[in-house]
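*Asks:* Just the structure for this:
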Amino acid sequence: MMNIAMVSEHASPLAALDGVDAGGQNVHVAQLAGALAARGHTVTVYTRRDDAEAPDVVALAPGVRVVHVPAGPPRALPKDDLAPFMAEFGRWLARSWIADGAPDLVHAHFWMSGLAARHAADALQIPLVQTFHALGAVKRRHQGLADTSPARRLAAETALLGGADAVLATCGDEKRELVALGADPERVAIVPCGVDLAAFTPPAPRGQEASDRTVEPVRIVALGRLVERKGVDTVIAALAALPASAPDSAVPNTSALNGAVLHIAGGPDAAELDEDPEAVRLTALARDLGVEDRVVLHGRVDRAGAAALLATADVVACTPWYEPFGMVPLEAMACGRPVVGSAVGGLLDSVDDGVTGLLVPPHDVDSTTAALARLLTDPDLAARMGRAGRDRVERLFGWDRVADRTETVYRRVLRRHRARQQKPRSDARAWFSTHLSELQHAARDAAAHADVVDRWGAQLATLLGAGGRVLVAGNGGSAAEAQHFTAELVGRFEDERTPLSALCLSAETSSLTAIGNDYGGAEVFARQVQAHGRPGDVVVLLSTSGRSANVLVAAERARTGGMHVWALTGPAPNPLAEAADEALTVDAGSTSVVQEMHLMLLHAVCAAVDARHAATPVPGPAAVPVAGRVMDGRERTEAGLLLGVEAG
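*Replies:* Next up, the predicted model:
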């Protein structure tokens, strides 16, 4: 059995549903921890202390405890203000685990939890699993200037992708987003959110009052955090647009649809709704559309209240702009209710369109109106979808099922981690022998690339001699090789010649950080290519795996801009080699061998360039004006020595 640490810095499993910053993540952490403990594991959830009076440790369920970590002031703070305290959070975790024993693995929930967890996990060599629950790049795309996330979020998430032993995506759409940001697809597993099948159940069959059901107003329910991106305004507009009667009088339940009532739950307590900006906005919209008397805002409801409200619905509406996963559709289906939902994010996985509900485009009032009308005027269809929904969540989304899939990922991570620890360490002599053997094999294979290298050298010599330029980029060790290559061209390799125009995009630290913060890690090279590259220029991209997202996006942008793309990668086939105009691939299993061969190949390209440029006259040292006159070469050398600068 495993000793599991979960880090959930702002979303305590003890928090009430639908608090200001409480919602699906709080429930997810609480339910997953409980389900894992029920399978025999021990789970400790670490959350930031936001109340000075809260106990240090709280028992949440058998086998699950919650620890309040002192990081920042012990009071409630908006989650967007918590990033500066994550280093303190991480140091506390490391000290605690050193003193009391380290867990087998750490599971971080949300990006800021990842910052804290990684600090401690790296210090103690503990494997790290990351669930983001929401991605900054997606939030920035949809909210633009309204996004209140810290500026460092996008860059931090990209870094966490590279540092985690596994990343859990809650749906297929999120996995696609993660891979686009640079995640290794083999380390991303899809594990959805779950639903409490005992708490959310279909209502008991109606008895004698069933015959009176047709005279009651139909009920639409919208449940969730009261924020603009949840798209409740679309449901209010659809309510106002519902036709006065069923479009087909042959359809059962021909009662007037304009009597439908929308019940909205979420946000602050009911007594505080008048002070909540979103509640005030929605109320004003309902008044403007003439349906104020048919829109009921309930405010915050607890889990039992949410289950009871969903069970009374004829239709549950979930129409967000975007949704990392969305637990309300699962809860609605568990209650046997059909769902009208936006075709975004996790709803694409949870709602079986046409079977358990109807999916519509986000922001689309007409489509939402039509979907609501279809279900509200055909109770037999709604009932069939409700039964199918309950069957679907029982098969796929119970917490025991989610815990089983999570446990599978944990065990895979632990096996890899233990294999790395148990790998026999060779002495220096053995390492050199093995490494040189693989390097010699790779070097012999590289000889087959001689014609390509010579052609690249000739093309670069012609291009750069005519005023063109070469742009070079790579990550990690490949970034160092990219910088080395451009230095050889701007300076010299072996022969004296004129300097050649070469830019290393990996070395532009200000551009890298600014672009990463504003546009996400996938854009850090592509945007520079777009800015500096011109049609006919050459873009050289290095990647040992050939799968780095930011390099692949740069290749696409370069080709769109009429530039030539050359790639240096590890073993083929790989996406970068296929995306490039030409590629030099190194068939070696060791990353260090691939990198060393890349440097050798780049040196060979430089030699080929030199062979065509070496005869070009090199101008002498430029005269430098000083104090109203011009220094000669001797004085310039002496001045450089005085300034601590090497002349030449």
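*Asks:* okay, CA-based contacts and neighbour counts for the rest of this
*Replies:* Noted.
*Asks:* burial count for residue 210?
*Replies:* Neighbours of residue 210 under the rule other C-alpha atoms under 10 Å: 9.
*Asks:* just the one 4 residues further on next, same as before
*Replies:* The local packing of residue 214 (other C-alpha under 10 Å) involves 13 other residues.
*Asks:* quick one: secondary structure of the residue nearest to it when sequence neighbours are not counted?
*Replies:* Excluding its sequence neighbours, the residue lying closest to residue 214 (C-alpha to C-alpha, 6 or more residues apart in numbering) is residue 253, at 6.0 Å. Three-state assignment for residue 253 (DSSP: H, G, I helix; E, B strand; the rest coil): coil.
*Asks:* now swap in residue 45 and tell me
*Replies:* Residue 45 - assigned by three-state DSSP - is strand.
*Asks:* Which strands and helices lie in contact with the helix or strand hosting residue 309?
*Replies:* Element membership for residue 309, per DSSP states H and E: helix 303-311. For helix 303-311, the packing partners by 3 or more C-alpha pairs under 8 Å, 6 or more residues apart in numbering; DSSP states H and E come out as strand 219-223, helix 328-334.
*Asks:* Pick the most deeply packed of those.
*Replies:* With neighbours taken as mean count of other C-alpha atoms under 10 Å, these reach their highest mean count in helix 328-334, at a mean of 29.
*Asks:* Give the next helix or strand downstream of it.
*Replies:* Next helix or strand after helix 328-334 toward the C-terminus (DSSP H and E): strand 339-342.
*Asks:* quick one: that next one to chain centroid distance?
*Replies:* Relative to the chain's own centre, strand 339-342 is displaced by 24 Å; criterion: C-alpha atoms, centre = their mean, to the nearest Å.
*Asks:* what does the very next helix or strand once past it contact?
*Replies:* Moving toward the C-terminus from strand 339-342, the next helix or strand (DSSP H and E) is helix 347-350. With contacts defined as C-alpha atoms under 8 Å, 6 or more residues apart in numbering, helix 347-350 is touched by 171, 172, 173, 323, 325, 326, 329, 330, 341.
*Asks:* Does the first one touch residue 188 like I think?
*Replies:* Spelled out, it's residue 171. No. If you go by C-alpha atoms under 8 Å, residue 171 and residue 188 don't touch, sitting 10.7 Å apart.
*Asks:* Let's see this one next, to set against the first:
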Amino acid sequence: MDQQQAGSGGKPGLQQEHGLHIGLVHWSFPPVVGGVETHLWDYSKALAGRGHRVTVFTGSVGAHRPCDGVRVIRHKLLDLSVGHEGNEATLKELREWFRTGLTASGDPIRLVHGHNLHHFSSVPARALKALQGELNLVLLHTYHSIWRTDEGERIARECAVWDVHHAVSDFLVSECREVLRQGAKRTDLEVERTYLGVDTRQYDSIPEVGEEPGRYPVVLLPARLIPNKGAEVAILMLKLLLERAKQSEGELALLRPRLVLTDPFDTVDFHGERGQFRSKLSKLVEVCELAEGPGQDVEFRPASIEDMRKLYQEATVVVYPSLFDEPMGLAPLEAMCAARPVVATGVGGLGEGGSTLVVPKKDDEDDGELASRFADELWPLLTERSLAREAGSAARDHVRALFDLEEAYVDPRLDEYWRLLKGPDSYESTACQPSGSPETSAAPSLSTSTVRR
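*Replies:* All right, here's what the predicted structure looks like:
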């Protein structure tokens, strides 16, 4: 494998014609299902497709390798299924493991891009920071969410000493900036809004919603089965839709929408909620006098990354009735790229993707009132297929234009990587070169991010 040698003056020497060797770090990786995991799967494949080498550092047992050019290695101290102790012994163990992985095979990694290392334990972020001077590392970090608890903010502040900070929505930028500036004791620390984008090639060939209305249109909620993702709201919404159909005349009286809830077995269950919540949902289905099972009113569908295309294709409408401030939401963008109209709660960064928004639940409201608002939005989409088709087509165009993974994310990230690896002297250059090329335009110092779009 081609090598990248350390250059003189302590800066990495770049054999630019051979591309980069990039380290991506996250707690979990597919087959584990989740937004960050999906992003890293697609992103690592895109980087390898451009001739770069990628090493993924993760804790997932049995993590899959997405393609040639991507190496996946794991350590138990990144495994979220076990406890994490932040003592010196674990810090040393993880530091040595990172050192070995970053310098293996004569193809050293000089740029590390961490994802959500401000959750669970500060040890990975601290271990990599401890290696920075020795290995001439550039350290970037992306915040896909932030937990505004004392412990969550304490761990997040450990990442404030990294070089560059990204957050996945404008909503999240303001949250992260407040916490990180406290940690770095710098009022000028910046966080760049960086939309992740979706691999549009996976979904833009899915046929649009059919013109002929069917009796059993599918409503899909593509999220983990945890309380704050709104599955209870979706079940109550389905009950209201079925009641509305019964009160209608003609063909509409025969309408019987179905609800599909994704039920990924291999997912990150932060708070051990999944099992108990799944049972609670089945009880709610029973209370609502709905039938549960394949082809019935409510179906809990096992889902992996490979299953998502089929799920979107089966759906007429996608809902995202989140009950918390979603940082952004990758699944709604995927669904929109599949030409499916998306109706989401107007919380957090969900509105930045272009979904149809429903007023979130107020403090004095129950889930039923939010479910009623969702039912009001979905009814015309389910009963007027031309409306669903038009909304889905517009959604696809929107995602293609603004959220394509290659154009919105890979190109600017590679530009940034090259600039950072070339060192501060290159930031004075104003030459603009093609995206993803070694020669790039100006960027700020390592202590800040690039200019927010």
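*Asks:* TM between them?
*Replies:* After superposition, the two chains reach a TM-score of 0.73 (TM-score structural alignment, normalised by the length of the second structure), with 377 aligned residues with a C-alpha RMSD of 3.2 Å.
*Asks:* Residue 171 and residue 188 of the first structure: which has the busier surroundings?
*Replies:* Neighbour totals were compared for residue 171 of the first structure and residue 188, and residue 188 leads with 24 against 21 (other C-alpha under 10 Å).
*Asks:* And the helices in the stretch 501-648 of the first structure, which stretches?
*Replies:* Taking DSSP state H, counting those that start in this stretch, the helices of the stretch 501-648 of the first structure run over residues 509-519, 526-532, 549-560, 575-579, 591-613, 633-642.
*Asks:* Ok, the stretch 1-150 of the first structure next?
*Replies:* Taking DSSP H, counting those that start in this stretch as the criterion, the stretch 1-150 of the first structure carries its helices at 24-38, 86-100, 111-124, 136-143.
*Asks:* can you put those in CSV and add distance to residue 420 of the first structure?
*Replies:* Formatted as CSV, these follow (distance: least, C-alpha to C-alpha, whole Å):
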stretch, distance to residue 420 of the first structure
helix 24-38, 26
helix 86-100, 21
helix 111-124, 14
helix 136-143, 32
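*Asks:* Relative to residue 311 of the first structure, which of the ones you listed is closest?
*Replies:* helix 24-38 (18.9 Å; C-alpha to C-alpha).
*Asks:* Which residue range of the second structure does the closest one align onto?
*Replies:* Helix 24-38 of the first structure corresponds to residues 35-49 of the second structure when matched by TM-score structural alignment.
*Asks:* Take the helices of the stretch 1-150 of the first structure and lay them out in JSON lines including mean neighbour count.
*Replies:* Below are the helices of the stretch 1-150 of the first structure laid out as JSON lines (neighbours: other C-alpha atoms under 10 Å):
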{"stretch": "helix 24-38", "mean neighbour count": "22"}
{"stretch": "helix 86-100", "mean neighbour count": "17"}
{"stretch": "helix 111-124", "mean neighbour count": "23"}
{"stretch": "helix 136-143", "mean neighbour count": "18"}
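*Asks:* Strands of the second structure, start to end?
*Replies:* For the second structure, strands defined by DSSP state E occupy the ranges 21-25, 53-58, 70-74, 111-115, 138-143, 164-167, 192-193, 218-221, 258-262, 298-301, 317-320, 342-345, 356-358.
*Asks:* What angle do helix 35-49 and the fourth one make with each other?
*Replies:* Between the direction of strand 111-115 of the second structure and that of helix 35-49, the angle (axes from the mean of the first three to the mean of the last three C-alpha atoms, to 10 degrees) works out to 150 degrees.
*Asks:* Where does strand 111-115 of the second structure end up in the first structure?
*Replies:* Mapping strand 111-115 of the second structure onto the first structure (TM-score structural alignment) gives residues 105-109.
*Asks:* contacting residues for the residue nearest to residue 214 of the first structure?
*Replies:* Residue 253 of the first structure neighbours (C-alpha under 8 Å, 6+ apart): 214, 246, 376, 377, 378, 379.
*Asks:* Tell me the counterpart of the third one in the second structure.
*Replies:* It stands for residue 376 of the first structure. Counting by TM-score structural alignment, residue 376 of the first structure corresponds to residue 382 in the second structure.
*Asks:* Relative to residue 53 of the second structure, how far out is its match?
*Replies:* With distances taken as C-alpha to C-alpha, to the nearest Å, residue 382 of the second structure is found 46 Å from residue 53 of the second structure.
*Asks:* on that earlier part again, any idea how far the match of helix 24-38 of the first structure is from the chain center?
*Replies:* With C-alpha atoms, centre = their mean as the basis, stretch 35-49 of the second structure stands 10 Å off its chain's centre.
*Asks:* That stretch against the first structure, how far on average?
*Replies:* Superposed on the first structure, stretch 35-49 of the second structure shows a mean distance of 1.5 Å to its aligned residues (mean C-alpha distance after the TM-score superposition for the first structure).
*Asks:* Give me the contacts around that stretch.
*Replies:* Outside stretch 35-49 of the second structure, the residues that touch it by C-alpha under 8 Å, 6+ apart are 24, 28-30, 53-54, 66-70, 115, 144, 196, 198-199, 305, 329-331, 405-406, 410.
*Asks:* sorry, back to before: mind putting the strands of the second structure into TSV with distance to residue 311 of the second structure?
*Replies:* As requested, these are arranged in TSV below (distance: least, C-alpha to C-alpha, whole Å):
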stretch	distance to residue 311 of the second structure
strand 21-25	28
strand 53-58	27
strand 70-74	27
strand 111-115	27
strand 138-143	28
strand 164-167	28
strand 192-193	30
strand 218-221	8
strand 258-262	9
strand 298-301	9
strand 317-320	10
strand 342-345	14
strand 356-358	20
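*Asks:* List just the one of these that sits closest to residue 400 of the second structure.
*Replies:* Smallest distance to residue 400 of the second structure across the strands of the second structure (C-alpha to C-alpha): 15.3 Å, for strand 342-345.
*Asks:* what range in the first structure does that closest one sit on?
*Replies:* The aligned range for strand 342-345 of the second structure in the first structure is 339-342, by TM-score structural alignment.
*Asks:* Now for residue 262 of the second structure: which residues touch it?
*Replies:* Residues in contact with residue 262 of the second structure (C-alpha under 8 Å, 6+ apart) are 220, 221, 222, 223, 224, 225, 300, 301, 302, 303.
*Asks:* Please report how far the alignment partner in the first structure of it lies from residue 277 of the first structure.
*Replies:* Residue 262 of the second structure maps onto residue 265 in the first structure, with residues paired by TM-score structural alignment. Separation of residue 265 of the first structure from residue 277 of the first structure (C-alpha to C-alpha): 15 Å.
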